[in-house]
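Participant: quick check, what structure comes out for this input:
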Amino acid sequence: MTTEPVLSQQPIRSVPHSGLRFPAISLGLWQNFGASAASEDATALITTALDLGVFHLDLANNYGPPPGAAESFVGTLLRGSLRAHRDEMLLATKAGYRMWPGPYGEGGSRKYLLSSLDASLSRLGTDVVDIFYSHRYDPTTPLEETIGALATALAQGKAHYVGISSYSPQRTREALAIARDYGIPLSVHQSSYSLVNRWIEEPDAQGDSVLSLSNDHDFGVVAFSPLAQGLLTDKYLNHVPSDSRAALSSSFRPEYLSEENLRRVRELDSIAQELGLSLAQMAVAWILRDPRVSSVLVGARTPAQFRELLHATEAPVLTPDVLIRIDQWATDAGINLWAQRSSSL
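Facilitator: Sure, this is the predicted structure:
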């Protein structure tokens, strides 16, 4: 019989020049919290996270399925077993992708963002969220209007902090300039980031990357999809399980499991084993090596999976030699789902 290692409470990371603080690893509710999820399992996962010091829950208006289901589920907990703990939690939501039919059902318009925020607050059963994000850049709406809506959310007391998600370096620069004109900070940039999806490191024509801009403008970076839709786990090393995201989800495309991608993953897995880590743990630890990252959002189906990922904060330091070896295989795998609808615009 083996004894599971005891987890320490999560390290806390601060956003520069801000009172905003995150656990190093946060719980993302994109998957596994919809109508088809067992409520007991989802409740156990959230309770486990909070018990282990993971006080940040990340949502969006359209998380489910169906859209709104994840917020409604968390709202039920906030009205019940978590009622006394709301002020201990950092609760985030977003709007930008399709939520309801019609021209005001997605995008970056003032009407959509503020209407969506009101609906999110109603589902969550709270008067204010801690972070409200523009979930994507919308080329059909002036950015001044989108950032202005975030400013209104702050002014109305419906959000404590605001941020942007999946904005390119160019759009991030523009958003920061507009936010300064409104006299508000954009406190967080939420970006997809992993060993095989490193777009936020890449400089644009002006020499800026999302990460370098975070240095210059003191916003936090919250990384999501650190396991590349499950590619950076041991799940697909030998076959495709019938209950996996690759088999069941439209967000995981068959081309992700190309022979070249699988070769990269197997080589990275070998390095992780040498370090005494699972591939997933190394993937998260690799992102956390960068102090500009305020938190890494991870998803899980069970408390056991989540506990395993939390051990990434206790991983050995990745030495320069190890990082060089990782870099040989940590190259782009073409899995940025959000490129064509935001970060490449």
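
Participant: only C-alpha atoms from now on, for both contacts and neighbour counts.
Facilitator: Fine.

Participant: what does the host helix or strand of residue 223 contact?
Facilitator: Under the assignment given by DSSP states H and E, the secondary-structure element containing residue 223 is strand 220-224. Around strand 220-224, the neighbours that count as contacts under C-alpha atoms under 8 Å, 6 or more residues apart in numbering are 14-16, 28, 187-193, 211, 214, 287, 292-298.

Participant: distance of the nearest residue to residue 176 once chain neighbours are set aside from residue 166?
Facilitator: When the adjacent residues along the chain are set aside, residue 176 lies closest to residue 186, with 6.7 Å between them (C-alpha to C-alpha, 6 or more residues apart in numbering). As defined by C-alpha to C-alpha, to the nearest Å, residue 186 lies at a distance of 13 Å from residue 166.

Participant: likewise for residue 264?
Facilitator: Summarising the geometry, the distance separating residue 264 from residue 166, computed by C-alpha to C-alpha, is 25 Å.

Participant: if we can go back for a sec, how close does the residue nearest to residue 176 get to residue 123?
Facilitator: Separation of residue 186 from residue 123 (C-alpha to C-alpha) stands at 25 Å.

Participant: ditto for residue 84
Facilitator: Applying C-alpha to C-alpha, one obtains 18 Å for the distance of residue 84 from residue 123.

Participant: the two: who's more crowded?
Facilitator: For residue 84 against residue 123, the residue with the higher neighbour count under other C-alpha atoms under 10 Å is residue 123, and the figures read 19 against 10.

Participant: now the second one, please; I'll put the structures next to each other:
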Amino acid sequence: MIEPPYSASPTRYDSAQMERCGRSGILLSKISLGFWHNFGATSPIYKSRAIMHTAFDNGITSFDLANNYGPPYGSAEETFGKIFKSDFKPYRDEMFISTKAGYDMWPGPYGNWGSRKYLMASLDQSLKRMGLDYVDVFYSHRFDPETPMDETLTALVDIVRQGKALYAGISRWPRQAEEYAYAFLENHGCHCLLFQDRLNIFDRESVSSGKLQASIDAGVGFIAFSPLAQGLLTNRYLNGIPQDSRATNSKFLNTDQITPELIARIQKLSELACKRGQTLAQMAVSWVLAHQGVTSAIVGSSSPEQLLDTVKSAENISFTQEELDIIDQI
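Facilitator: This is a model prediction of the structure:
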């Protein structure tokens, strides 16, 4: 049976939660859909399509990709490109699409880190995989200690001037390099739109190091990834480690990290979330969004139902001081 063409919900903006992105004209959806997991070649495309439809129909306009998301590398962008071509082309001007380069992508010295050659070549490949003329923001995915910062940043400036990206962003740069990047880009007429970094209840380095405050001071938006700490800040591990969980199938989280002490902390957080009328996952994302200067939180999803549950996080980002103290103590 041939499915009817996708038609976006006419009410998609009625309850959409948006936030100003630093000192810019951009409003981002407070929840961004991340393509790190569940969109590679190993995931059925019909599931990826359903998640993208659900996101857009519920006011999520921000879609976060990178060149090496998969598996295999590049396949998440290819999946996005197929679904964009069949379903989302009429809505391109309503979508805020980002991609990145900086981590391992192809063999040899020009497929990694922050050289001009790598960034330029990678973006050209990404645009082809996604079937796009431009992305809305292109990030340097990580700081390169060997390549001169001016080379990496000049490449970002030129990419914007060429029209291959509308805005430049940086991800996971250390504090001093972050501040240098903001000044350099500003001096070259290319205001940095977004700084991307990890932030969750268990990992607050972006706050303690001053990186979040530096983005606020520079008028740069802050977009947080891993708000659920690779799924730890959910109820998924309270009754053991499921065989299909991230802990058993990912190099970024392993079963040794899930100790009885950690489970006890997660249980206490879950109890507090219940008192707030939220799931633990919802409270964890709400906690991230409650920080001044945080524009959006990037969430992954394995199903439309899971995404709908997460979207509700943006509806309640108010915490009492007592609640914040309890979270800090845990």
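
Participant: for residue 236 of the second structure, the count of nearby residues, please.
Facilitator: Counted with other C-alpha under 10 Å, the burial measure for residue 236 of the second structure works out to 16 neighbours.

Participant: pretty sure it is in a strand, no?
Facilitator: No: counting by DSSP: H, G, I helix; E, B strand; the rest coil, one finds residue 236 of the second structure to be coil, located in no strand.

Participant: show me what it aligns to in the first structure.
Facilitator: Aligning on TM-score structural alignment places residue 236 of the second structure opposite residue 235 in the first structure.

Participant: contacting residues for its match?
Facilitator: For residue 235 of the first structure, the contacting residues are 241, 244, taking C-alpha under 8 Å, 6+ apart as the criterion.

Participant: can you give me the strands for the first structure?
Facilitator: If DSSP state E is used as the criterion, the strands of the first structure fall at 12-14, 21-23, 25-28, 56-58, 90-95, 129-134, 159-165, 188-192, 220-224, 293-298.

Participant: who wins for proximity to residue 269 of the first structure among the ones you listed?
Facilitator: Closest approach to residue 269 of the first structure among the strands of the first structure is made by strand 293-298 (18.6 Å; C-alpha to C-alpha).

Participant: and that closest one, how far from the second structure on average?
Facilitator: For strand 293-298 of the first structure, the mean distance to aligned residues of the second structure following superposition is 0.5 Å (mean C-alpha distance after the TM-score superposition for the first structure).

Participant: mind listing what's buried along that strand?
Facilitator: 293-298 (16 or more other C-alpha atoms under 10 Å).

Participant: cool, stretch 123-139 of the first structure as well?
Facilitator: Residues of stretch 123-139 of the first structure classed as buried by neighbour count (16+ other C-alpha under 10 Å): 123-125, 128-138.

Participant: please apply the same query to stretch 71-89 of the first structure.
Facilitator: Within stretch 71-89 of the first structure, the residues scored as buried using 16+ other C-alpha under 10 Å are 71-78, 82, 89.

Participant: could you do stretch 112-119 of the first structure as well?
Facilitator: 112-114, 116-118.

Participant: the second structure: matching residues for that one?
Facilitator: Residues 118-125 of the second structure are where stretch 112-119 of the first structure aligns, taking TM-score structural alignment as the criterion.

Participant: what does residue 30 of the first structure align to in the second structure?
Facilitator: Under the alignment (TM-score structural alignment), residue 30 of the first structure maps onto residue 36.

Participant: for that match, which non-adjacent residue is closest in space?
Facilitator: By the measure of C-alpha to C-alpha, 6+ apart, the closest residue to residue 36 of the second structure outside its immediate chain neighbours is residue 69, 5.2 Å from it.

Participant: the closest residue to residue 23 of the second structure other than its chain neighbours - how many residues pack around it?
Facilitator: In space, and not counting its chain neighbours, residue 23 of the second structure is closest to residue 219: 4.5 Å by C-alpha to C-alpha, 6+ apart. The criterion is other C-alpha under 10 Å. On that basis, residue 219 of the second structure has 19 neighbouring residues.

Participant: quick check: the gap between residue 178 of the first structure and residue 151 of the first structure.
Facilitator: Residue 178 of the first structure sits 10 Å away from residue 151 of the first structure, going by C-alpha to C-alpha.

Participant: same question, residue 315 of the first structure
Facilitator: When C-alpha to C-alpha is applied, the distance between residue 315 of the first structure and residue 151 of the first structure equals 39 Å.

Participant: with neighbour numbers in mind, choose between the two.
Facilitator: Each of residue 315 of the first structure and residue 151 had its neighbours counted (other C-alpha under 10 Å), and the higher figure belongs to residue 151 (21 against 16).

Participant: which position in the second structure pairs with the more buried one?
Facilitator: Taking TM-score structural alignment as the criterion, the aligned counterpart of residue 151 of the first structure in the second structure is residue 157.

Participant: if anything else comes up later, I'll come back, but that's it for now.
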